[in-house]
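J.: One predicted model, sequence on top.
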Amino acid sequence: MRRTLAEYEVDALIAIGGEDTLGVAAALGGEGIQVVGVPKTIDNDVAGTDYTFGFDTAVNIATEAIDRLHTTAESHTRTLVVEVMGRHSGWIALHSGIAGGANVILIPEQPFDIDQVCAWVENRFTIRYAPIVVVAEGAVPKAGQMVVKDSSLDEFGHVRLSGIGEWLSREIADHTGKEARTTVLGHIQRGGTPSAFDRWLATRFGLRAIDAVKDRDFGTMVALRGTDIVRMPLAEATVGTKGVEPALYSEFGVFFG
């Protein structure tokens, strides 16, 4: 790779992406390649930065979908399960679920009790309110396993997740005797017009990444801390992912059921 970079007169790389891309960038840095990282993922699960760009846009898309689904849920008096992205983290589910007025939010960091979920759903029906359940694709029931449609892998060796939403709607229908339907938002969350915040954040990250290259501060990643853009070791940012803290999830439990 050094030979290829030299051949094309590339002095440094700016790696833009999530845990996999930045993990590769960190490995390249360990081999002496001059690299700077920029965190970009809709999952918002890169450690060391408050937000990644792409996340806010995905949340806005999911929130709009939830807003629209309230209408059809009410008109047909059924439970609607909305499956959003989030393999290992529930940031999209939590933010869009709260913003969209969901009655149950299920995330990978907190295995759920299906009986409790059904109790929350039943409670909404008793007050003549059609419930909305938002679930991250990587959410799992207690003492259970990740629900998948097939075992195919992506380019980084991850199982292609999908199926928890359909499983959940079947369980809710069986437990409650009420109709339940699933909407899987899928890759619609990854495209479209970026939000103003994402444009602002991406611009600031880009400026600071260029500064890092000019300063020859390689092996670093730019990150958002509060309102400041800082640099941190790329190796630290890729040790693990950033999940939803239990205390934060519990804070919103008052809205469930």
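T.: Looks like it arrived, so ask away.
J.: can we go C-alpha only for contacts and neighbour counts from here?
T.: Will do.
J.: What are the buried residues along the helix ranked longest in the chain?
T.: Longest helix in the chain, counting residues (DSSP state H): helix 55-76. Within helix 55-76, the residues scored as buried using 16 or more other C-alpha atoms under 10 Å are 55-63, 65-67, 69-70, 73-74.
J.: In contact with the spatially most central residue of the chain, which residues?
T.: Computing the C-alpha centroid of the chain and ranking residues by C-alpha atoms, centre = their mean puts D43 first, at 2.6 Å. For D43, the contact set (C-alpha atoms under 8 Å, 6 or more residues apart in numbering) comprises 55, 85-86, 89-92.
J.: now with 7 Å?
T.: 55, 86, 89, 91-92 (C-alpha atoms under 7 Å, 6 or more residues apart in numbering).
J.: my read is it is in a helix, agree?
T.: No. With DSSP: H, G, I helix; E, B strand; the rest coil as the criterion, D43 is located in coil rather than a helix.
J.: Now the buried members of the contacts of D43.
T.: For the contacts of D43, buried by 16+ other C-alpha under 10 Å: 55, 86, 89, 91-92.
J.: possible to save the residues you listed as CSV with secondary structure?
T.: Shown next, in CSV, are the buried ones among the contacts of D43 (three-state DSSP):
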residue, secondary structure
F55, helix
G86, coil
S89, coil
W91, helix
I92, helix
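J.: Among those, give me the pair with the biggest separation.
T.: F55 and S89 (12.0 Å; C-alpha to C-alpha).
J.: For the closest residue in space to N60 that isn't next to it in sequence, which residues are in contact?
T.: Ranked by C-alpha to C-alpha, 6 or more residues apart in numbering and with sequence neighbours excluded, the top spatial neighbour of N60 is S96, at 7.1 Å. By C-alpha under 7 Å, 6+ apart, the contact set of S96 is 59, 62-63.
J.: before we move on, what about M85?
T.: By C-alpha under 7 Å, 6+ apart, the contact list for M85 reads 92, 136-137, 186.
J.: cool, and V24?
T.: Contacts of V24 by C-alpha under 7 Å, 6+ apart: none found.
J.: can you pull the buried residues of the strand or helix carrying it?
T.: Taking DSSP states H and E as the criterion, V24 maps to helix 19-30. If you call a residue buried by 16+ other C-alpha under 10 Å, then helix 19-30 has these buried ones: 19, 21-23, 25-29.
J.: another structure for you, compare them:
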Amino acid sequence: MRIGVLTGGGDCPGLNAVIRAVVRTAVGKYGHAVVGFEDGWRGLLQDRKVVLLNDDRNDRLLAKGGTVLGTARTNPTKLQAGLETIKQTLDDNGIDVLIPIGGEGTLTAASWLSDEGVNVVGVPKTIDNDIDCTDVTFGHDTAVSVATDAIDRLHTTAESHQRVMLVEVMGRHAGWIALASGLASGAHLILVPEQPFDVDEVCRTVKRRFQRGDKHFICVVAEGAEPDPRSMKLADGGIDEFGHKRFTGVAHQLAIEIERRIGKEVRTTVLGHIQRGGTPTPFDRVLATRFGTCAVEAAQAGDFGKMVALHGTKIELVPLADATRRLKTVPEQRYQEASVFFG
């Protein structure tokens, strides 16, 4: 068997651990060949360089962030229009099974290919943890750990200067990073995309905390959080080439409003891409390794059109169509649980 591998979308801690596990299992256990396509779907669309992946026993790949195959974002419309080109590239390279590793966009494309008769086994990755049908995706634990460490550090400087600190974390449509890092670090307020916020209520929460004698206020804000339009309007950034809304810095704009409305000094920290760069946590290394191994086992068994998923402590297979039907967002109940610690 000849297995193709690609990593699509944004980079994510743990991608190299998946690649390592796919190669070790496919080559070392079954004697299959593994071919890596560089730069994600773009590599398949343009028939770019392919790499024969050997049974690499360099365990340092486990600790290496990013992806050794490179990655790229591709416009979904162009991707769907190029399915025949992708199929031809796979045929030209003698690929029997494709293992795409990626988030919503990558797995949706994998589902399209599966519908076209291509043998596909998907591996979910995203720091946002917004892929449905799996308890968690690798990369999320690392992002939460990085954000939590940063917020822990901001507590001390905020308290020293009696300031309000807004910390913007990633989370375009889902607030899982904000929720987890905010709870873990003892933030005083968490704003997520799933729950529109009222700026006046935010200001009241800040004022109450200082009125009772506390010396600082930390608010974690997901990049996709939005205010109730009756209380504040964000600047319009338009749509990018991939069909995504361009964010204009919700934390910065909220900081201006808080200072204007209550006269309290506010500082903003945007963690940005450091959340998904660098060394993956042990949890993510292990989960990514298990995902990669399970993907090859599914390919060996001929169980295609599926995605590997974590259910409890087990790695199981779910239909790609089910996993890509909707995003997994923060339920209102989970947000209400966290709200006990607000203020």
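T.: Sure thing, it's come through. These numbers were taken from a predicted model, which means no experiment stands behind them.
J.: Post the TM-score for the overlay when you can.
T.: For these two chains in superposition, a TM-score of 0.96 is obtained (TM-score structural alignment, normalised by the length of the first structure); 256 aligned residues with a C-alpha RMSD of 1.4 Å.
J.: Helices along the stretch 151-257 of the first structure, start to end?
T.: Shown for the stretch 151-257 of the first structure, the helices assigned by DSSP state H, counting those that start in this stretch span residues 164-176, 196-214, 234-237, 246-251.
J.: how big is the offset of the first one relative to the second structure?
T.: Pointing back at helix 164-176 of the first structure there. In the superposition against the second structure, helix 164-176 of the first structure averages 1.0 Å from its aligned positions (mean C-alpha distance after the TM-score superposition for the first structure).
J.: Next: the shortest one.
T.: Mean deviation of helix 234-237 of the first structure relative to the second structure after superposition (mean C-alpha distance after the TM-score superposition for the first structure): 0.4 Å.
J.: and if you look at the longest one?
T.: In the superposition against the second structure, helix 196-214 of the first structure averages 0.5 Å from its aligned positions (mean C-alpha distance after the TM-score superposition for the first structure).
J.: before we move on, what about the last one?
T.: For helix 246-251 of the first structure, the mean distance to aligned residues of the second structure following superposition is 0.6 Å (mean C-alpha distance after the TM-score superposition for the first structure).
J.: Which stretches in the second structure count as strands?
T.: 2-7, 33-37, 50-53, 97-102, 121-124, 164-169, 189-191, 217-222, 266-270, 306-311, 314-319 (DSSP state E).
J.: R246 of the second structure: which of those strands is closest?
T.: Nearest to R246 of the second structure, of the strands of the second structure and by C-alpha to C-alpha, is strand 217-222 at 14.0 Å.
J.: one step back: which position in the second structure pairs with the residue nearest to the centre of the first structure?
T.: Structural alignment places D43 of the first structure opposite D128 in the second structure (criterion: TM-score structural alignment).
J.: re the thing from before, just the residues contacting the longest helix of the first structure, thanks.
T.: Outside helix 55-76 of the first structure, the residues that reach it (C-alpha under 7 Å, 6+ apart) are 41-44, 79-80, 92, 95-96, 99-100, 129-130, 189-190, 194-195, 197-198.
J.: quick revisit: with distance to E201 of the second structure as extra columns, can I get the strands of the second structure in a markdown table?
T.: Listed next are the strands of the second structure as a markdown table, based on distance: least, C-alpha to C-alpha, whole Å:
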| stretch | distance to E201 of the second structure |
| --- | --- |
| strand 2-7 | 42 |
| strand 33-37 | 50 |
| strand 50-53 | 54 |
| strand 97-102 | 38 |
| strand 121-124 | 37 |
| strand 164-169 | 15 |
| strand 189-191 | 11 |
| strand 217-222 | 13 |
| strand 266-270 | 16 |
| strand 306-311 | 38 |
| strand 314-319 | 42 |
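J.: any chance of those strands in a markdown table, with mean neighbour count too?
T.: Formatted as a markdown table, the strands of the second structure follow (neighbours: other C-alpha atoms under 10 Å):
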| stretch | mean neighbour count |
| --- | --- |
| strand 2-7 | 25 |
| strand 33-37 | 23 |
| strand 50-53 | 16 |
| strand 97-102 | 26 |
| strand 121-124 | 30 |
| strand 164-169 | 26 |
| strand 189-191 | 25 |
| strand 217-222 | 27 |
| strand 266-270 | 18 |
| strand 306-311 | 24 |
| strand 314-319 | 17 |
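J.: Among the ones you listed, which comes closest to F242 of the second structure?
T.: strand 97-102 (15.6 Å).
J.: Onto which residues of the first structure does that closest one map?
T.: Going by TM-score structural alignment: strand 97-102 of the second structure matches residues 12-17.
J.: what residue of the first structure matches up with A178 of the second structure?
T.: Under TM-score structural alignment, A178 of the second structure pairs with A93 in the first structure.
J.: my read: that match touches A136, true?
T.: Yes. Between A93 of the first structure and A136 there is a contact under C-alpha atoms under 7 Å: 5.6 Å.
J.: Now do the shared contacts for the two.
T.: Common neighbours of A93 of the first structure and A136 (C-alpha under 7 Å, 6+ apart) are 84, 107.
J.: From P229 of the second structure, how far off is P280 of the second structure?
T.: 38 Å (C-alpha to C-alpha, to the nearest Å).
J.: In terms of packing, which of these two has more residues around it?
T.: P280 (30 against 12; other C-alpha atoms under 10 Å).
J.: Now check the first structure for the residue matching the more buried one.
T.: P280 of the second structure maps onto P194 in the first structure, by TM-score structural alignment.
J.: Now do P227 of the second structure against L234 of the second structure, distance only.
T.: 8 Å.
J.: who has more neighbours, those two?
T.: Using other C-alpha under 10 Å as the criterion, P227 of the second structure and L234 rank with P227 on top: 19 against 15.
J.: I figured the more buried one hits E194, correct?
T.: No. If you go by C-alpha under 7 Å, P227 of the second structure and E194 don't touch, sitting 10.8 Å apart.
J.: And the helices of the stretch 151-257 of the first structure: which comes nearest A12 of the first structure?
T.: Proximity to A12 of the first structure, assessed across these by C-alpha to C-alpha, is greatest for helix 196-214 (7.2 Å).
J.: What residues sit buried inside the closest one?
T.: 198-199, 201-202, 204-206, 208-209, 212-213.
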